[in-house]
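Undergrad: sequence isn't available, so here's the structure alone:
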């Protein structure tokens, strides 16, 4: 376990110093209160904080990224007189550059107190046992902004190196690399090329590394391959809760009009207690430390509600049973019951917190809105001149104006409807600028948000009929029933991979894409080119003993043995995914963001192929996206360049008084 390897060998009381990235990593694994109790942590400090006073025999454990400010922080802390800590330990998330290593070596006093130095190779965060994130929100703008093409090279090289780290941790050697070749295919090809080079470099330096499989596949796509899933409401419990309640959403403070919480993986709510109805603030933790949340997070919202009702009924029955028999129990059984009491109280608190989360989610839920999105996403109207698609949107807007929906539509939700309409078959050759502005006027969306919709062209998705991409554009497949590979067990009929209500017609493209590539590897080579890696390593039968990669502070030499210090990061609860035996793996990396609704599909696909094929399906991305995040990133993609001219030959951004004239 990662935390055990860092804090376990350090004896006595400790002070844990973290930077921004490692703070998010630790918080995703364990709560800080549990960390303090289990590992004798006196305090947890941020890397920019100044140590106050002398802490006697306390040891300082620095877990941080290998950057110049972080290394200087350690040197400055241990250069103080008197020194605030007795010992120092440094754990880095990746390889320390030689320049920083030399700088640390020259600091004599801090080096004397340095008792441990290790590179852990774990620059990513796990969101589930089948999904990871590189936590790089800035990548979206760099990947799709045409003005920043010159800045992509170094970033793509870093991403490729991190993907190699993940393959090494799984010990699955990718023999095939496929990438999304349309839209921003050049950037995807760059990542694939850098990955191949980094993997070959690792193989040469670690010729004795024990690979479990050499038949794995890496698929590199960007968010442009599916721009419908990020704007649609997914009925998965986690996706819907984070969408409606604004949990862990990046964006401006003025956009949080109906969000009651703005804390990572937490939902803040208030309850009334006592006779005077005093309000008390409480928090629901939506991470894997909450075992009930880990059970319902991938259920659809209806199943989650039924599951929580059954848990509440079981808890009430247990309490009634124990209350009736407590008088007849002897001291031994009473003692056993008292030991179980804290665990029952903890479960009771979790049930109560999640009940508030589900209740707040359902209060924001409007079936009419979901059905309208589903119809637009699956293109019910295939005739360009038929106005049925917009009629559905206008009917929804009328209900919103009359207050018939559970919650009023926000600006972002109206923009999402406009994007879905613009992507529908009713606009098979694109919209005119005049029509798009009139649709925005009907939705009561100001012209300043126009670039959110038109910026989709930078992702390879044309919207206006002026776009030059229509000639070579191929729309993504919409109906999941029409995909070429059908389930053999159902007589050739396709079935939904997840259990959803009947009115849910849309299924994310990533599911069909992976399923098609696993069952028919030679399909879609025109859109997803193939790079084969030759000279595969030999799979060795015997498992060799692990040894860590240690770096000597007396010399600049790195001592690397057969299996270097790559570590498993799946620490919390049941995260033993990388230790499970699979014949191969299919890793999908989405540059630009992965949605919460797509994360659950990795587990569904793994369960689907865990029989004879034994394929482990893992989804990864530069970050995990909410719909609001996606809208904000589109808005900020290229705000300074007016791309389109209207019928009056004036740029769109210059027509701020358009609605005033109306």
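TA: All right, it came through fine. Keep in mind it's a predicted model, so treat the numbers as computed, not measured.

Undergrad: make it CA atoms for all contacts and neighbour counts henceforth
TA: Will do.

Undergrad: where do the strands sit along the stretch 101-250 of the chain?
TA: 114-119, 125-128, 131-133, 172-179, 213-222 (DSSP state E, counting those that start in this stretch).

Undergrad: distance to residue 526 added to those, as TSV?
TA: Listed next are the strands of the stretch 101-250 of the chain as TSV, based on distance: least, CA to CA, whole Å:
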stretch	distance to residue 526
strand 114-119	41
strand 125-128	32
strand 131-133	27
strand 172-179	10
strand 213-222	14
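
Undergrad: any chance of those strands in a markdown table, plus mean neighbour count and distance to residue 158?
TA: Output for the strands of the stretch 101-250 of the chain, formatted as a markdown table (neighbours: other CA atoms under 10 Å; distance: least, CA to CA, whole Å):
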| stretch | mean neighbour count | distance to residue 158 |
| --- | --- | --- |
| strand 114-119 | 18 | 16 |
| strand 125-128 | 20 | 16 |
| strand 131-133 | 23 | 14 |
| strand 172-179 | 23 | 17 |
| strand 213-222 | 23 | 15 |
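
Undergrad: pasting the second one now:
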């Protein structure tokens, strides 16, 4: 942990093995879900229009609706987008009724000015429907097992005593191999490792005997895969979020959010997070600007002149962790939380990265540094 004197900033550096669970789970917020389930290349979403040709939508900072919705749960997104479409349609004096992609096309052909206004909304209507279709077909049942394994308890708060009993229905269902691999990994993570005999059975069941690296290579990140009497794995102490209002299939909170909240509240354990420069007496104190002191200033202006927390994840960051930076920034107001990494991970991309560790080149190529300032979202 680094501190930067007068600027009232902290830099926290963590490695990917710090939290292997978050980038593996099926996340149900809009951005994370879209990049996990839909084939989005270079931030470009391609979809089939009703009139035939394929269309593209750029998911970027220029898309205000994307910025507004990307960190919301898919249930909220699926509810909000049709409402936005109806509001615009109503402003054009169209009769009330169910708005579908098909009749939107007819409306857009008749109203040139309306066409430009609707393009962004229509793309997101397609994307949200695409996400929900994948969710209904394959993801919904998976999510319950994943959440139970990750959290260690079910929706009612009853502790999971037999993780294999939770995993077994996933293995018996005809899910695709990557989804089964993700479930097996969550099972292993929940136990802080398993026996060699049990692991071999799991690998045989998923039928990845020739691709064991998807699982075994996690040990290179310091994540226990095989239990060993000489290995002691200490899981981080988690914040109690049992009273928080969450969706049943989104109960897991990335570990990095606990760290972010502890950091801005000056509660980090210095034994686990030693300072590499002199620690200020009150990191989030006099340097922070509160809304009470400047009523006319926007919360974003206050954050820019107040404290700043920078979190760098070595080995890639997930979209759920990016969301956490945004959420903490919005909650704290006087502190801007920035998260960055060498690259952004999707579950599929992470599994491929893990597998590739077996044949990593002696001289790895330079990776692009990715910085995400969630306060601007």
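TA: That came through fine. Being a predicted model, the structure only gives us computed values, none of them experimental.

Undergrad: superposed, what's their TM-score?
TA: Once the chains are overlaid, their TM-score stands at 0.77 when taken by TM-score structural alignment, normalised by the length of the second structure; 321 aligned residues with a CA RMSD of 2.9 Å.

Undergrad: quick revisit: out of the strands of the stretch 101-250 of the first structure, flag the one nearest residue 69 of the first structure.
TA: In terms of CA to CA, the element of those nearest to residue 69 of the first structure is strand 114-119, at 17.0 Å.

Undergrad: of all the strands of the stretch 101-250 of the first structure, which one is nearest residue 390 of the first structure?
TA: Nearest to residue 390 of the first structure, of all the strands of the stretch 101-250 of the first structure, is strand 213-222, at 29.1 Å by CA to CA.

Undergrad: among the strands of the stretch 101-250 of the first structure, which comes closest to residue 230 of the first structure?
TA: Nearest to residue 230 of the first structure among the strands of the stretch 101-250 of the first structure is strand 213-222; the distance by CA to CA comes to 12.4 Å.

Undergrad: give me the helices and strands touching the closest one, please.
TA: Secondary-structure packing of strand 213-222 of the first structure (3 or more CA pairs under 8 Å, 6 or more residues apart in numbering; DSSP states H and E): strand 172-179, helix 185-205, strand 584-591.

Undergrad: quick check: angle from it to helix 185-205?
TA: 150 degrees (axes from the mean of the first three to the mean of the last three CA atoms, to 10 degrees).

Undergrad: residue 179 of the second structure pairs with which position in the first structure?
TA: In the first structure, residue 179 of the second structure lines up with residue 413, judged by TM-score structural alignment.

Undergrad: what sits against residue 353 of the second structure?
TA: Applying CA atoms under 8 Å, 6 or more residues apart in numbering to residue 353 of the second structure gives no contacts.

Undergrad: assign it to helix, strand or coil.
TA: Secondary structure, DSSP: H, G, I helix; E, B strand; the rest coil: residue 353 of the second structure is helix.

Undergrad: give the aligned equivalent of it in the first structure.
TA: In the first structure, residue 353 of the second structure lines up with residue 633, judged by TM-score structural alignment.

Undergrad: for residue 8 of the second structure, same thing?
TA: Under the alignment (TM-score structural alignment), residue 8 of the second structure pairs with residue 215 of the first structure.

Undergrad: repeat for residue 164 of the second structure
TA: Taking TM-score structural alignment, residue 164 of the second structure has residue 390 as its aligned residue in the first structure.

Undergrad: return the most buried member of the helices and strands packed on strand 213-222 of the first structure.
TA: strand 584-591 (a mean of 24; mean count of other CA atoms under 10 Å).

Undergrad: burial count for the match of residue 179 of the second structure?
TA: Neighbourhood size, residue 413 of the first structure [other CA atoms under 10 Å]: 18.

Undergrad: with residue 517 of the first structure instead?
TA: Count around residue 517 of the first structure with other CA under 10 Å applied: 19.

Undergrad: for residue 37 of the first structure, same thing?
TA: Residues lying near residue 37 of the first structure (other CA under 10 Å) number 10.

Undergrad: can you tell me the element it falls in?
TA: Per DSSP states H and E, residue 37 of the first structure falls inside helix 32-39.

Undergrad: what is whatever helix or strand comes next after that helix packed up against?
TA: Using DSSP H and E, the helix or strand that follows helix 32-39 of the first structure in sequence is strand 41-46. The contact analysis (3+ CA pairs under 8 Å, 6+ apart) places strand 41-46 of the first structure against strand 14-18, helix 32-39.

Undergrad: could the ones you listed go into CSV alongside distance to residue 76 of the first structure?
TA: Output for those, formatted as CSV (distance: least, CA to CA, whole Å):
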stretch, distance to residue 76 of the first structure
strand 14-18, 13
helix 32-39, 25
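
Undergrad: any idea which of those is most buried?
TA: Each of those was assessed for mean neighbour count using mean count of other CA under 10 Å. The highest is strand 14-18, with a mean of 22.

Undergrad: in the second structure, point out the residues matching the following helix or strand past it.
TA: Later in the chain than strand 14-18 of the first structure, the nearest helix or strand by DSSP H and E is helix 20-29. Across the second structure, nothing matches helix 20-29 of the first structure (TM-score structural alignment).
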